[in-house]
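J.: Here is a sequence together with a model predicted from it:
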Amino acid sequence: MTLDLTGLTTGPAQTRGSLRLVPLLRDKPVHGLRLDRRAHHEDVVDVGDGTYYASYIPHAYVLRWTGDDHATAAYGTRLAAAKADKADRERPARIPVRATRRMARRTGRDRLRFLPLHLAVEGYLALHFGGPEILWEEWSRRAVARGLSPREEAAYLGWSVPGLDDALRVFEIHPGQCGVAVYVADALASVFVVPHPGDYRALHPTLVEDLYGELVHRHAAAGLPAAALTDPIDPASVSSLADLRAQAERRRRRWAEFHDGTMAAGLLDQEDLTWETVQYLDVRGVPEAPSYSLARFLPPFVPRRENHIGEAILDRDGRVAYLKTFRLSETQVRRGFLLRTLAAHGWRLADAAAALGQRESELAMRLNSLGFGTLLHQHVLDRHRAALRR
C-alpha cells in the first residue's frame, strides 16, 4: 500500500536559502474532520504494556470528527489578558515528569487526543523490540530478558534547523492550503497534511516544534542552497492575457508533475510500506458519516535510499486526511534493515550473515557498531573481533 494523496494538488514552491516549502492544496476540505492542538507538559508516555516512552513532546493534537461540516472551536484554549501579571508570564524553574496515558486516547465520543509524529517514532522504536525469540548461544541473557530496552534514537528539533523558523514566518500560506512538503537542500525532510485550511493556518507555526532527521540538520547547517528550478515563459508565445494565463497554468501543471514524480518520489513511490492501525474513528449513530482510521507506517528499510516513517488518518478508501512523516538517517535505516534481516532468519547470526553475503564475524561487528553489541555475549564479540584481526 502506497500513500494516496488524492484530493491534494501541488502548489508553487517558495524558496529561502536551503529551505524549499511546497504547499499542498485541497479543492474541498475533508468532510467532518477537524484538527487542533493542546499544549503539553508531560514528557513520558505510558504505552500500556509496562513500557514507557520518553521524548520531547511540545503539544498533542486533538482530532474532532462529526457527521457534518459545521465549524468547530479550538479545544483546550483559553482567553488571556493583554497584560498578564508577572507570575502568569514566568514559567516554573522545572517541570515535574508526569505520564500521560497512551499515544492515542479518546477523550470524548467524537474526540481523540494523540501525540503528533510520536506514533510513528514509537512504531520504529518498537521494531523487534523484544529481541531474539530463541536463545541461541550467541545472544546474552540480557537480550532475552530485556530485548532492546532501552531503545533510543536521536532527532533534531525544528528550532535547531537553520533557517526553518524564518522560512515559516515569511512564506505565504495559499488559499486552500492543507499541507506542506518541507525540503532542505532539495532533500525531502517532512510532509505535513491536515483536513482543513483553517487547521493548517493554526498549526503552520508548530512545524518548528517538530522532529527532523540528521540529514536535514546537516544540510541546513552546511548552508547547501536549494537548486534554482525555473521554467521561463517565451515572450513570443504570449500575445494576450489569455495566452499568459494559459502559459502560467501549463507551468503549474508541469511543476506539480515534476514535484510528485521526481522530488517526492522517494516517499510517494514506496510500495512496501508496513501499516499498523492504531484507532478506528467511526461516528456513532450517524450511518452516512464518513469513517476514518489513525495508522502509522514503516518503510521497507532499503539502505542508500530514502526511507520515511509516518502516521496518517485515512478514510475507508485509504485516502490521506492527515499525514506527518519523518525521514530516517542512513544509520537508522541500517538498524531497521539489520533487525528485519535477523528476524527473518530466526535470529541466527550465521544464516543472516549468509543472506547478507558476509562473514558471521563481520555481521557481529556490524551489530556492535550500530549499538546492538550488548545483545551478544562479550566472549562472542571478542571471538569475532579476534577472527577479523587474524
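T.: Yep, it's here.
J.: For the rest of this, base every contact and every neighbour count on C-alpha atoms.
T.: Will do.
J.: Spell out the residue ranges of the helices in the chain.
T.: 86-89, 118-125, 141-146, 164-170, 197-203, 214-222, 241-258, 265-268, 330-344, 349-356, 360-367, 378-389 (DSSP state H).
J.: Relative to L157, tell me which of those helices wins on proximity.
T.: Distances from L157 to each of these were compared using Cα to Cα; the minimum, 9.2 Å, belongs to helix 214-222.
J.: Second structure follows, compare the two:
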Amino acid sequence: MIQELHGLRAGPAQTWGAARLVPLLRDEPIADLRLHARLHDEDELSIVELTPREAYVAYVPHAFVATWTADGSPAAAYGTQLLDPREPGEPGLPRVAGLRFRRRMTRREDRRRLRFLPLHLALEGFLDLQFDGPPIAWQEWTRDAVTRGLSPRVEEAYRGADVRGLDDALRVFEIHPGQCGLALYLADALASVFVVPHPDDYRALHPTLLHDYYGELLYHYTQLYPAVPGFDQPLDASRVHSVEDLRGELARVRGEWASFHNDVMFTVRSMRSRPVYRMGRFTLARFLPPFDPAADNHIGETITDEAGNVTYLKTFRLSAAQTRRGHLLSRLAEHDWDLDATAAALGTDRPGLVLRLDRAGFGHLLRPDVIDACRAAARRSPRGDRPPRR
C-alpha cells in the first residue's frame, strides 16, 4: 500500500495554459536501479500475448528497460554501457524498432535487465478486473458472460500529444537539478505522477510523457479551462530587515509550498497492490484503487525497494465512468455476481442495479428479458434506481 512518496520533495510549480507541473526532487538519487526507454513504431498497434488464449491490443509507443545490480553498486546509465551490437534483443545503438507482436507485459532479457510496458502494466490489471465473469451460472447472466466473461474488454484514453497545451508545457518546463519525477495537473486535477530512480533517467524519459495515456475527463478539462491561475505565496515584508532575513523568509515560503504539495496534493493511495516481478532488492508491482465514486481514483505501477520506498511510479487517473465500472465489478465480485445480494449492498433493488450495469456498458452480459423486465419495473416505480430521499 503506497501512502506517500518517501525521499521525494516538491519543487516550485510551473504553469502553462491548463497544465501545472510540479517537479519532484531527490536529495539522494538511487544509483543501483536505472531506467531507459526502448522506442517502438508510433504508427503501429501492438498485440501483447498474455496467455496462449488471451491477448492485449493497444498503442504501445515505447517500453521501459530496468537495469539493476545485485550488490548495490551503481548501475550504468543508458548510452554508457559497452554492448555487443550482435547481441540479440539489445542493439548496440539506440534506434526505432517497429515490433508488432510482443511477449508479455514484463519480460526478463538478461540476469539484470527487465523490459516492461509502462502504464500498460497497470491498464491490463484494470482490464483484468473480474475478467472471467460470474463464478456461478446465475440464470440472469447470458451464456457468453458465464463462458467467456468480459472478453473483449475495451477502455479508451487520450495520448498526451492530443491533450491541449501539454506539448508546449513539457517543452518549456525547467528541469531542476536532482529532479527525479513530476506531478502533472490538468485544470488543477491531478492527472498523473511519474517518478524514476535517477535525475539522468528523468531527463531522458521526460519527453515520453507526451506518449502516456490520459483520461477523457482530463482531455476535456484542458478544452474547457484553457488556463489555470498562478498561486503566489507572498513574503512578509515586516520580517525582512537584512539579507539574512530575506533568505530566511524565502526558505519559509519554499518550505510551506513543499509541505502543501507533499502532504495534500501528491498522496497516492492504493488498497490493492499486486507484485509482478522481483528484481534483486526491488519489486515491480501494479495497484488498483478502492474505486470510491466520491473520490479521485488512480491506477498505476511501482518499483519499490526492500524498505517499501518508491523508486519508480507511474499513475493513470480513471474517469468517473471507469471508476463506476470498477466499483460495480468489485461489488459484484464480493457477492459472487448475485444480483439481489449486490443490489442490497449498494442500497438499491434489482431493477436499479440492472439499469446501472446497463448504463455502465455491461448490459450485454445480462439476458435481454432481464433488462426489459427491470426497465418496466423502474417505470412503474416512482424512484426507479434512485435511493429514497431522507
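T.: Yep, it's here. From a predicted model like this one, the values you see are computed outputs, not experimental measurements.
J.: rewinding a little: hey, which of the helices of structure 1 is tucked in deepest?
T.: Taking mean count of other Cα atoms under 10 Å as the contact definition, the stretch among the helices of structure 1 with the greatest mean neighbour count is helix 118-125, which reaches a mean of 20.
J.: counterpart of Y214 of structure 2 in structure 1?
T.: Aligned by TM-score structural alignment, Y214 of structure 2 pairs with Y212 of structure 1.
J.: So what's the residue count around the residue lying closest to its match once chain neighbours are set aside?
T.: The spatial neighbour of Y212 of structure 1 that comes closest, neighbours along the chain excluded (Cα to Cα, 6 or more residues apart in numbering), is Y156 at 5.1 Å. Counted with other Cα atoms under 10 Å, the burial measure for Y156 of structure 1 works out to 16 neighbours.
J.: ok, now which ones touch whatever residue of structure 2 lines up with Y156 of structure 1?
T.: With TM-score structural alignment as the criterion, the equivalent of Y156 of structure 1 in structure 2 is Y158. If a contact means Cα atoms under 8 Å, 6 or more residues apart in numbering, then Y158 of structure 2 has 213-216, 219 as its contacts.
J.: Can you convert those residues into a markdown table and add a column each for distance to L313 of structure 2?
T.: A markdown table is the format used below for these (distance: Cα to Cα, whole Å):
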| residue | distance to L313 of structure 2 |
| --- | --- |
| Y213 | 14 |
| Y214 | 15 |
| G215 | 18 |
| E216 | 21 |
| Y219 | 22 |
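J.: Of those residues, which are still contacts in structure 1?
T.: The subset of the contacts of Y158 of structure 2 whose aligned counterparts are also in contact in structure 1, taking both residues aligned by TM-score structural alignment, their matches' Cα atoms under 8 Å, comprises 213-216, 219.
J.: Kindly indicate which of those residues lies nearest A19 of structure 2.
T.: Within those, the smallest distance to A19 of structure 2 is 11.1 Å, found for Y219 (Cα to Cα).
J.: how many neighbours does the residue lying closest to the closest one once chain neighbours are set aside have?
T.: Distances taken as Cα to Cα, 6+ apart put V163 closest to Y219 of structure 2, at 5.5 Å, once the chain neighbours are dropped. Counted by other Cα under 10 Å, the residues lying close to V163 of structure 2 total 23.
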